[in-house]
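*Asks:* Everything below, folded, please.
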Amino acid sequence: MADLRILTNSSILLKALTKRRTWLTLSVLFYGLLLSSSSNLISSILTWYYSNTSSSSAVGWPALYASILFGAVFGLLSMAAALAIIVPATLVLWITVLVLLTFTGKPRRSLVLDAHKITADIIGFAFKIVLKEGNFVAIACAILSFLALVRRREEIY
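*Replies:* Okay, the predicted model is just below:
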């Protein structure tokens, strides 16, 4: 009886996961969680920055530390968002390549070996792109936030 419930629950889960609405809902929940956690982190960084700049006369160092943290947060956020998009796209690309290799008449054993190589190549290439984009976003956000924090500090004082 328990096996029947597990089978029924798993078939309901599989039916739900094949729906486009389910994946859209999971994506929206994932991005909402990312934005919520990053907004809490950003507000704590700003609180730390304002507490350090009000007590000391040093303008540059707290702004530099805060801007590096902002860059790291936004870089990681952009990498997580890119991974959420890259994973399904990579899966579609992998399936397409394997189907094309199958149509060329390759034997099953060599197809499996090629699939392992192709998988490693696709994942490595995708992660290199994600790291490059994330680093670019992190550097751009760090520079912009440093300039904004220093300018805001100069306007206040």
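*Asks:* Every contact and neighbour count from this point should use C-alpha atoms.
*Replies:* Will do.
*Asks:* tell me which element the residue nearest in space to the middle of the chain is part of?
*Replies:* Centroid-nearest residue in the chain, with CA atoms, centre = their mean: residue 80, separated by 0.8 Å. Element membership of residue 80 [criterion: DSSP states H and E] is helix 60-103.
*Asks:* OK, contacts around residue 43?
*Replies:* Going by CA atoms under 8 Å, 6 or more residues apart in numbering, residue 43 touches no other residue.
*Asks:* chain center to the helix or strand hosting it: distance?
*Replies:* Assigned by DSSP H and E, residue 43 belongs to helix 20-55. Relative to its parent chain, helix 20-55 has a centroid offset of 13 Å by CA atoms, centre = their mean, to the nearest Å.
*Asks:* any idea how far the nearest residue to residue 76 once chain neighbours are set aside is from residue 110?
*Replies:* Nearest non-adjacent residue to residue 76, counting by CA to CA, 6 or more residues apart in numbering: residue 134, 6.5 Å away. Separation of residue 134 from residue 110 (CA to CA, to the nearest Å) stands at 36 Å.
*Asks:* if you count what's nearby, which of the two comes out ahead?
*Replies:* residue 134 (23 against 9; other CA atoms under 10 Å).
*Asks:* relative to helix 60-103, how tilted is the host helix or strand of that one?
*Replies:* Residue 134 is part of helix 108-156 when elements are defined by DSSP H and E. Note on geometry: by axes from the mean of the first three to the mean of the last three CA atoms, to 10 degrees, helix 108-156 and helix 60-103 are set 160 degrees apart in direction.
*Asks:* quick revisit: now for the helix holding residue 80, which elements pack on it?
*Replies:* The contact analysis (3 or more CA pairs under 8 Å, 6 or more residues apart in numbering; DSSP states H and E) places helix 60-103 against helix 20-55, helix 108-156.
*Asks:* out of those, deepest packed?
*Replies:* helix 108-156 (a mean of 15; mean count of other CA atoms under 10 Å).
*Asks:* run this one through as well so I can compare:
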Amino acid sequence: MMTSSNKLFLRAISKRRTWVCLFLVVYATLLSSSWNWLNSIVDWYGENHKTSSSGWPAVYASVLLGAVFGVLSMAAALFIAVPAVVVIWISVVVAMAFAGKSRRSVVVEGGKVTKEIAGFVFKVLFKEGNFVALLCALLSYFIFFNT
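*Replies:* Below is the predicted model:
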């Protein structure tokens, strides 16, 4: 027997607005923590570049900044890619079902298609995230080194 609080919870969780709000809270938390990481890296560089005559603090800080920006870019791309991949997967499975394949073969082929699509998406995300990380690391190194 469902209580009124269970019914209210199920009704709230089934709304699109609830999921949008949850997404925004998670995204805002990610941005806030990444902003804190970026500030702490820049503060660390500010303290250490004055005491060191070498360029190593700039290298360390730029690599860390590149890593943070690379992870953030992969997370943002993943948030965009997941719904698109789901739509593609549904389209492929429905097309196979309309092509006259049996349910068993649709399930087997759907599993293969899912693995293939997910592998391709993660390969592209990893490559683009590494590119953004490298670009941000190089840019921040030249900014740190010239200050």
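*Asks:* Aligned against the second structure, show me the partner of the residue nearest to the centre of the first structure.
*Replies:* When the second structure is aligned by TM-score structural alignment, the residue opposite residue 80 of the first structure is residue 75.
*Asks:* any idea how far residue 88 of the second structure is from that match?
*Replies:* Using CA to CA, we find residue 75 of the second structure at a distance of 20 Å from residue 88 of the second structure.
*Asks:* Now check the first structure for the residue matching residue 110 of the second structure.
*Replies:* Matched to the first structure by TM-score structural alignment, residue 110 of the second structure sits across from residue 115.
*Asks:* Number of residues surrounding the residue nearest to its match when sequence neighbours are not counted?
*Replies:* Leaving aside its sequence neighbours, residue 115 of the first structure sits nearest to residue 98 (CA to CA, 6+ apart; 6.8 Å). For residue 98 of the first structure, the count of nearby residues is 16 (other CA under 10 Å).
*Asks:* gap between residue 98 of the first structure and residue 53 of the first structure?
*Replies:* Distance from residue 98 of the first structure to residue 53 of the first structure, by CA to CA: 58 Å.
*Asks:* Check residue 82 of the first structure too.
*Replies:* 34 Å.
*Asks:* for residue 21 of the first structure, same thing?
*Replies:* 47 Å.
*Asks:* Residue 4 of the first structure too?
*Replies:* Counting by CA to CA, the separation of residue 4 of the first structure from residue 53 of the first structure is 63 Å.
*Asks:* Equivalent analysis for residue 136 of the first structure, please.
*Replies:* According to CA to CA, residue 136 of the first structure stands 28 Å off from residue 53 of the first structure.
*Asks:* same thing with residue 123 of the first structure?
*Replies:* 44 Å.
*Asks:* same thing with residue 139 of the first structure?
*Replies:* Counting by CA to CA, the gap from residue 139 of the first structure to residue 53 of the first structure is 23 Å.
*Asks:* same question, residue 118 of the first structure
*Replies:* 52 Å.
*Asks:* cool, and residue 89 of the first structure?
*Replies:* With distances taken as CA to CA, residue 89 of the first structure is found 45 Å from residue 53 of the first structure.
*Asks:* Select, out of the helices and strands packed on helix 60-103 of the first structure, the one closest to residue 11 of the first structure.
*Replies:* Distance to residue 11 of the first structure, taken as CA to CA, is lowest for helix 20-55 among those, at 14.7 Å.
*Asks:* Average offset of the closest one relative to the second structure?
*Replies:* When the second structure is superposed, helix 20-55 of the first structure averages 1.5 Å from its matched positions, counting by mean CA distance after the TM-score superposition for the first structure.
*Asks:* again with stretch 79-94 of the first structure
*Replies:* Using mean CA distance after the TM-score superposition for the first structure, the mean distance for stretch 79-94 of the first structure is 1.4 Å.
*Asks:* Pull out the buried residues from that stretch.
*Replies:* 79-83, 86, 90, 94 (16 or more other CA atoms under 10 Å).
*Asks:* Quick check: the aligned residue in the first structure for residue 91 of the second structure vs residue 90 of the first structure, distance?
*Replies:* The equivalent of residue 91 of the second structure in the first structure is residue 96 (alignment by TM-score structural alignment). Noted for residue 96 of the first structure: a distance of 10 Å to residue 90 of the first structure, by CA to CA.
*Asks:* Residue 52 of the first structure touches residue 63, doesn't it?
*Replies:* No: counting by CA atoms under 8 Å, residue 52 of the first structure does not reach residue 63; the two are 9.3 Å apart.
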